[in-house]
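Asks: no sequence on this one, just coordinates:
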């Protein structure tokens, strides 16, 4: 599915806020509008945020060229606006840094005007194409870890909707199915934004992969009954020791999997690694609006003025993670050594 598409009219995004009830595509023509689309979760998922930000930068440079602005100053303003949208997913900052390097190279090569703007569009398109290829590689490496006949539990949405296509955690499941394995999925609903209920279930049903939707507080029950073979989740940032930030509730699932001696796998691209952080204690955790907890859609389900805490992510300690699946292979503990090895194998 095309969740992100560059068109002559601008950047077209599938609005994930209204799925599965409606399949609405919106076109964005300014970097400010792309930044707001990221902030408001029209587009979400760490790799997809990075791709959208890259195209947002390309849009901003196109406009700055047309307006005859001072490009270096305008470029920094564009990057800062996009970087301020969501703090946890490191892929956002990875993509911005890559676009910055391309801009600096283009300037050094004395590209200007439309040529420079087109060079940045091409770089954003390359990031998008590479993301799909990376997800397919993650899928191939991860499929070997999923037994034939397995039932996989996943949390949040780490599928085609969260990437430029195919997915990370769902990419592993898709690749296992493509390899001929019989695989079924239990999808946590993933409160409060319901990405599992609205997005993961929708994706898997479109693909004809058997999926059962469960409430977040049912995971332990089904593990105890022996209904779950393994857990596969995505990631928004992975520290040098393997501590992993992912959608809120992931830590709880990891702890339950550890209690029931089930493999707990994280599927993520190398761009999700943040080796500047020794542990997950340094990962910034985004706090989101109280209304996401007190309301479902426009319907209020809580007493007026109740105090609300709404962290969007939590950090799963590395000791609860069986392996981290990347496009360059599978990393096993001790992650401090194996993650650096994978990065060095560029």
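Replies: Structure received. Please read these numbers as outputs of a predicted model, since none were measured by experiment.

Asks: Please make it C-alpha for all contacts and neighbour counts, starting now.
Replies: Noted.

Asks: for whatever helix or strand residue 95 lives in, packing partners?
Replies: Secondary structure assignment for residue 95, by DSSP states H and E: helix 90-108. Packing partners of helix 90-108 (3 or more Cα pairs under 8 Å, 6 or more residues apart in numbering; DSSP states H and E): helix 46-67, helix 71-83, helix 113-143.

Asks: which residues touch the shortest one?
Replies: If I follow you right, that is helix 71-83. Outside helix 71-83, the residues within contact range by Cα atoms under 8 Å, 6 or more residues apart in numbering are 31-32, 35, 53, 56-57, 60-61, 64-65, 92-93, 96.

Asks: List the residues that contact residue 102.
Replies: 119, 120, 123.

Asks: what about the nearest residue to the second one once chain neighbours are set aside, neighbour count?
Replies: Residue nearest to residue 120 in three dimensions, not counting chain neighbours: residue 58, with 5.4 Å by Cα to Cα, 6 or more residues apart in numbering. Using other Cα atoms under 10 Å, residue 58 has 29 neighbouring residues.

Asks: returning to that earlier point: export the contacts of helix 71-83 as TSV, with columns for distance to residue 316 and neighbour count.
Replies: Shown next, in TSV, are these (distance: Cα to Cα, whole Å; neighbours: other Cα atoms under 10 Å):
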residue	distance to residue 316	neighbour count
31	33	26
32	33	17
35	28	26
53	26	31
56	31	29
57	32	31
60	36	23
61	38	28
64	42	20
65	44	18
92	20	29
93	21	23
96	26	24
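
Asks: Just send those residues back as CSV, with distance to residue 42 too.
Replies: Rendered in CSV, the data for the contacts of helix 71-83 read as follows (distance: Cα to Cα, whole Å):
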residue, distance to residue 42
31, 14
32, 14
35, 10
53, 13
56, 14
57, 17
60, 19
61, 22
64, 25
65, 27
92, 15
93, 19
96, 19
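
Asks: another structure for you, compare them:
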């Protein structure tokens, strides 16, 4: 039986880009439900904006770029119930729905970025506001895919042939419009025969690495070895990893990076072992209005997520848990930030201004 999440392409590079997690039908938004992977491939049908907000909140759709794309389509769905003569009046009517979308996840800057794009289009539109809103959502999705391809090329150029890489969480097609950010670099590196070994951390507590990343790479025929999160330092000591390649949910003006919890400790151990760290994210993830990681609101989720696995409790009753979803990696521990606009090596505030202030 064919996999409904996979597209078949013949191009060599496209061979590693076959999964599409977000589908617009013209009437509804279909989201590949990532809570069910890897054993069930099923799309969640959202026919209103509140369903999209709940899908974002519940992690049915996840990954900073994918969240932004979903929110853009959620705005289109919200417009179905709006009767407005022009874009500015539609923007007023849509504000409650857009606010609910914005509040679904607080850390990923792409969510607000996409909603702001949709809002600006409305404010500049006349009677054609519906068509322009629809076109903008489609543009956000198509631009993301193109940016991911470009980042893959740029990042792969930094990797010496024969390298081993370690990634964390899921930063691939499942987290974007397609191809991926950090996994896009890995896809390009494998296709260009620069990467010989791929390792993925399991990424507790939602297991995005073990449930999603290795499954996604398997679909594309890329061999990957899963490791326990706690094995990363030992793996680097063994000499099998040259680069840690991760995504980002927010990149600050000074180059600090918020990403999935566990990224910070990977960067620390990479520096100790003389390995390099690459952060790969679209420029929409760069937040020049946030001066440093100290100003980032770190999302905390239900502590109960740490108390069991797949719904089965593994911890004694009465035990407390702390469940931050992200951590902040200081710019001083990052060797390269790769966006579709270019590469910032050894990032700092001055280099970030040169690349992104314009």
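Replies: Done, it's in. All of these numbers come straight from a predicted model, not from anything done at the bench.

Asks: Quick check: residue 103 of the first structure touching residue 121?
Replies: No - using Cα atoms under 8 Å, residue 103 of the first structure makes no contact with residue 121, being 10.7 Å away.

Asks: before we move on, back to that, quick check: which of the helices and strands packed on helix 90-108 of the first structure is buried the most?
Replies: Comparing these by mean neighbour count (mean count of other Cα atoms under 10 Å), helix 46-67 comes out on top with a mean of 26.

Asks: aligned partner of residue 66 of the second structure in the first structure?
Replies: Per TM-score structural alignment, the equivalent position to residue 66 of the second structure in the first structure is residue 48.

Asks: For residue 81 of the first structure, see how far away its match is.
Replies: Residue 48 of the first structure sits 17 Å away from residue 81 of the first structure, going by Cα to Cα, to the nearest Å.

Asks: for residue 226 of the first structure, same thing?
Replies: 47 Å.

Asks: for residue 307 of the first structure, same thing?
Replies: When residue 307 of the first structure is compared with residue 81 of the first structure (using Cα to Cα), they lie 30 Å apart.

Asks: Likewise for residue 75 of the first structure?
Replies: From residue 75 of the first structure across to residue 81 of the first structure, the span is 10 Å (Cα to Cα).

Asks: With residue 36 of the first structure instead?
Replies: 10 Å.

Asks: now swap in residue 70 of the first structure and tell me
Replies: Taken as Cα to Cα, the span from residue 70 of the first structure to residue 81 of the first structure is 17 Å.

Asks: now swap in residue 238 of the first structure and tell me
Replies: 24 Å.

Asks: Next SSE downstream of the biggest strand by length in the second structure?
Replies: As assigned by DSSP state E, the longest strand anywhere in the second structure is strand 195-201. The helix or strand immediately downstream of strand 195-201 of the second structure is helix 214-219, counting by DSSP H and E.

Asks: counting contacts, what elements does that next one pack onto?
Replies: Short answer (3+ Cα pairs under 8 Å, 6+ apart): helix 214-219 of the second structure packs on no helix or strand.

Asks: In it, which residues have enough neighbours to count as buried?
Replies: With burial defined by 16 or more other Cα atoms under 10 Å, the residues of helix 214-219 of the second structure counted as buried are 214, 215, 216, 217, 219.

Asks: Mind reading off the mean deviation between that helix and the first structure?
Replies: Compared with the first structure after fitting, helix 214-219 of the second structure has a mean deviation of 0.8 Å; criterion: mean Cα distance after the TM-score superposition for the first structure.

Asks: which residues of the first structure does that helix align to?
Replies: Using TM-score structural alignment, helix 214-219 of the second structure pairs with 201-206 in the first structure.

Asks: quick one: what's aligned to residue 318 of the second structure in the first structure?
Replies: Per TM-score structural alignment, residue 318 of the second structure is aligned with residue 305.

Asks: Mind jotting down where the helices sit in the stretch 151-300 of the first structure?
Replies: Here the stretch 151-300 of the first structure has its helices, by DSSP state H, counting those that start in this stretch, at 169-178, 195, 201-207, 219-224, 250-259, 291-294.

Asks: which one of the ones you listed lies closest to residue 134 of the first structure?
Replies: Proximity to residue 134 of the first structure (Cα to Cα) singles out helix 169-178 among the helices of the stretch 151-300 of the first structure, at 10.0 Å.

Asks: helices and strands around the closest one, which ones?
Replies: helix 113-143, strand 264-267.

Asks: The nearest residue to residue 323 of the second structure once chain neighbours are set aside: neighbouring residues, count only.
Replies: Counting by Cα to Cα, 6+ apart, residue 323 of the second structure lies nearest to residue 303, which is 5.2 Å off, once chain neighbours are set aside. A count of nearby residues for residue 303 of the second structure, using other Cα under 10 Å, gives 13.
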